[in-house]
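> Provided below for reference: sequence and predicted model.
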Amino acid sequence: MTTTTTTPAPPATAPARRPGPVTLGLRQGRLEITQFLRSRESVVFTMGFPVIMIVIFASIFGDQIAPGVSYTQYFITGMIATGLMTVSFQNLGIWIPMERDRGVLKRYRGTPMPKWVWFAGKVLMVVAIGVAETVLLLAVSVAMFDLALPGTAAKWLTFGWVSVLGVTACTLCGIAISSLARTARGGPAVVTPVALVLQFISGVFFVFTELPSWMQQVAALFPLKWMCQGLRAVFLPESFGAREPGGSFELDRVALVLVAWCVIGLVLCLTTFRWTTKRDG
């Protein structure tokens, strides 16, 4: 009499759990931040340039532009806005054409990863670097140039929404303008002159009301001018609002223009963004 033995079936393995949307976005954001930190040139320029400019201009101009307001205090608010524009508009406008030219975006589009994850990674990188840069600027300005931090919750709230709207508008515009560069080398040539011109006409290096009227009108069409004005409302005395072109800081108009540019930037992104170069089809 023979007995047969049966081998027990191996236990069924549970299917691998797919990461959720939040996890995907955070992973891509961590990857983008890591890639940014590995580029020493980008880190030094993005984080160090605003600080260097503050030290240089503060050493050259030491006079007051209004009672209780030094030129350095005025300049610092513009450099905070410029720093946010640099990490979003300028950096994305230069980096994305490089990735497109190397075929990174083409390969990414061929993966099953949702396309929004790539954009989420860029946004998280901009936010992380923008926060770090702003904290560094504030620390240097407080330690070396006696910048008075906002003393009320309302001013900190204003600082928050001006920064968020400004970074959002600049990020979307940076993604949109990246499509103008045909090659990786074309990115800096397209974006850098635009960024420099906006800085000169938006009240970053000079007191805005001392610029020619036509220059003020041109600057008022773009978000950087309104970012600077909103930040002046945070860091400068209320009395300085009378020296603004509208006779006040016009925070309602600041919000309106920045929101409008967020919408314009989103429309431009949706209609112009390209994953491949023209030679790739």
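Yep, it's here. Just so we're clear, the structure is a prediction, and the values are computed from it rather than from any experiment.
> drop to CA atoms for contacts and neighbour counts, all remaining ones
Will do.
> spatially central residue for the protein, please.
Closest residue to the average C-alpha location of the chain: Ser88 at 2.7 Å, with Cα atoms, centre = their mean.
> doesn't Val126 make contact with it?
Yes: applying Cα atoms under 8 Å as the test, Ser88 and Val126 come out as touching, 5.7 Å apart.
> any shared contact partners between those two?
Thr171 (Cα atoms under 8 Å, 6 or more residues apart in numbering).
> a helix runs through Lys155, doesn't it?
Yes: assessed with DSSP: H, G, I helix; E, B strand; the rest coil, Lys155 lies in a helix.
> that one: how many residues sit nearby?
Neighbour count of Lys155, defined by other Cα atoms under 10 Å: 15.
> which residues touch it?
233-234.
> likewise for Phe89?
Applying Cα under 8 Å, 6+ apart, one finds that Phe89 lies in contact with 170-175.
> buried residues, stretch 169-180. List them.
Residues of stretch 169-180 classed as buried: 169-180 (neighbour count, 16 or more other Cα atoms under 10 Å).
> what is the nearest of those residues to Phe200?
Cys170 (16.9 Å; Cα to Cα).
> how near is the closest one to Trp214?
Distance check for Cys170 against Trp214: by Cα to Cα, to the nearest Å, it reads 23 Å.
> just the helices in this structure please.
Under the criterion DSSP state H, the chain contains helices at 21-38, 40-43, 49-60, 71-85, 91-101, 104-109, 115-145, 153-177, 186-201, 213-219, 223-235, 251-272.
> and here is the other one:
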Amino acid sequence: MTATAPVRDRAHGSPRPAGTPAPRLPGLLRLALARTAWEVRAFTRERDAVVFVFLYPVLMLAIFATVFGRDDEVLAGSGVTFPQYFLPGMVATGVMLSSFQTLAISVAVERDDGTLKRLRATPLPAAGYFLGKTGQVLVTTGAQTALLLLVAALVFDVPLPDDAARWWTFAWVAVLGGAAGAVCGVAFSSVPRSGRSVTAVVTPVVLVLQFISGVFFRFDELPSWMQQVAGLFPLKWLVQGMRSVFLPDEAQVLEPSGSWQHGLTAAVLAAWLVAGLLVGVRTFRWRRRDDG
């Protein structure tokens, strides 16, 4: 009689007797939470990325408040100061940096260095990996936004909303915008040819969208053609949704449409979320272009 050779457990790498059923993997939710924790730890180890993502919106708000004046009004008689007007744009920029830019770069780098290829060979389901990335976006976006709002309120005396309806608007705009940015970032990660070129490809896209979406300038003062182009992309609607949270209702006169357009904001962000999912599913690659 010959001995039965042990079978190596794929999940744990340890030998197990032949005929023994493989242990069940944890549920998807547990895997997603574990992967989220790992992604957050990995993100915090990239100190340069952490500093840029967390401090960039704060520094930009400080620059605009200094250049335009902390107490000067955007429009005479409106009661809206420049720090108050530009805060929504900085919040929206932070969401985009934490979602679209971070994932577009990190996923492309992980593909280039072989991390995705190795992950694909493990029992971790693809959904667990993507949910982990999304969880990391939610955690970092929440921490970054909290820091920005704290600085805006304490240093620049920006009034924060005091009613639940505005905070509810803030919540759904941030979550929907962050989710759209995350899936679009994953989809866009397939555009750069290598991890070395990804920053040069992603950064100009982010900067151009900021300039045309009302982040650095009053949106109603931009050329009409630029407003129309910006309306095709989610950042413009993310910024507008945030303005409806942090500006008084009287400030709707500063919008080209004369209203906050919450319904259209939700529709556009949802459309980009769906489009990003569809494109990402069709174009996502686990290996480099030259790796088969």
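The structure has been received and is ready for your questions. Just so you know, these numbers come straight off a predicted model, no measurement behind them.
> picking that back up, and the contacts of Phe89 of the first structure, which two are furthest apart?
Within these, Cys170 and Ile175 form the most distant pair, 8.6 Å apart (Cα to Cα).
> including distance to Ala14 of the first structure, could the helices of the first structure go into JSON lines?
Below are the helices of the first structure laid out as JSON lines (distance: least, Cα to Cα, whole Å):
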{"stretch": "helix 21-38", "distance to Ala14 of the first structure": "20"}
{"stretch": "helix 40-43", "distance to Ala14 of the first structure": "43"}
{"stretch": "helix 49-60", "distance to Ala14 of the first structure": "52"}
{"stretch": "helix 71-85", "distance to Ala14 of the first structure": "46"}
{"stretch": "helix 91-101", "distance to Ala14 of the first structure": "37"}
{"stretch": "helix 104-109", "distance to Ala14 of the first structure": "29"}
{"stretch": "helix 115-145", "distance to Ala14 of the first structure": "26"}
{"stretch": "helix 153-177", "distance to Ala14 of the first structure": "40"}
{"stretch": "helix 186-201", "distance to Ala14 of the first structure": "47"}
{"stretch": "helix 213-219", "distance to Ala14 of the first structure": "59"}
{"stretch": "helix 223-235", "distance to Ala14 of the first structure": "51"}
{"stretch": "helix 251-272", "distance to Ala14 of the first structure": "39"}
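> out of those, the one nearest Glu244 of the first structure is which?
For the helices of the first structure, the distance to Glu244 of the first structure is smallest for helix 223-235, at 8.2 Å, taking Cα to Cα.
> comparing that closest one with the second structure, how large is the average distance?
On superposition with the second structure, the mean distance recorded for helix 223-235 of the first structure (mean Cα distance after the TM-score superposition for the first structure) is 0.5 Å.
> residues in the second structure aligned with that helix?
With TM-score structural alignment applied, helix 223-235 of the first structure matches the range 234-246 in the second structure.
> buried residues of that stretch, list them for me.
Buried residues in stretch 234-246 of the second structure (16+ other Cα under 10 Å): 234-246.
> residues making contact with it?
Outside stretch 234-246 of the second structure, the residues that reach it (Cα under 8 Å, 6+ apart) are 84-85, 87-89, 91-93, 96, 159-161, 166-167, 169-170, 173-174, 177, 180, 209-210, 212-215, 230-231, 252, 260, 262, 265, 268-269, 272.
> for PyMOL, write a command that selects the buried ones of those.
Entered in PyMOL, the line below selects the buried ones among these, by 16+ other Cα under 10 Å:
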select buried, resi 84+85+87+88+89+91+92+93+96+160+166+170+173+174+177+180+209+210+212+213+214+215+230+231+252+260+265+268+269+272
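> where's the residue lying closest to Glu39 of the second structure once chain neighbours are set aside relative to Pro26 of the second structure, distance?
Ranked by Cα to Cα, 6 or more residues apart in numbering and with sequence neighbours excluded, the top spatial neighbour of Glu39 of the second structure is Gln136, at 5.9 Å. Here Gln136 of the second structure is placed at a distance of 20 Å from Pro26 of the second structure (Cα to Cα).
> what residue in the first structure is paired with Cys123 of the second structure?
Quick fix: residue 123 of the second structure reads Pro, not Cys. By TM-score structural alignment, Pro123 of the second structure lines up with Pro112.
> my error: substitute Arg41 of the second structure in the last question.
Aligned partner of Arg41 of the second structure by TM-score structural alignment: Thr34.
> and for its match, the neighbour number?
Neighbourhood size, Thr34 of the first structure [other Cα under 10 Å]: 12.
> one more: Leu37 of the first structure?
Leu37 of the first structure: 13 neighbours (other Cα under 10 Å).
> who are the neighbours in contact with Met60 of the second structure?
Counting by Cα under 8 Å, 6+ apart, Met60 of the second structure has contacts Met90.
> identify the residue of the first structure aligned to it.
In the first structure, Met60 of the second structure lands on Met53 (TM-score structural alignment).
> what does Ala187 of the second structure give?
In the first structure, Ala187 of the second structure lands on Ala176 (TM-score structural alignment).
> and what of Leu176 of the second structure?
Per TM-score structural alignment, Leu176 of the second structure is aligned with Leu165.
> quick check: that match vs Glu99 of the first structure, distance?
From Leu165 of the first structure over to Glu99 of the first structure (counting by Cα to Cα), the distance is 26 Å.
> likewise Ser213 of the first structure?
40 Å.
> before we move on, back to that, ok, Gln136 and Pro26 of the second structure, which is more surrounded?
Gln136 (25 against 10).
> residue contacts, the more buried one?
Contacts of Gln136 of the second structure (Cα under 8 Å, 6+ apart): 36-37, 39-40.
> go with 6 Å
By Cα atoms under 6 Å, 6 or more residues apart in numbering, Gln136 of the second structure lies in contact with 36, 39-40.
> between the residues you listed, which is nearest Thr115 of the second structure?
Glu39 (12.9 Å).
> ok, the match of Ala187 of the second structure touching Leu270?
No: taking contacts as Cα atoms under 6 Å, Ala176 of the first structure lies outside contact range of Leu270: 8.3 Å.
> between the two, what contacts are shared?
Between them, Ala176 of the first structure and Leu270 share no contacting residue, judged by Cα under 6 Å, 6+ apart.
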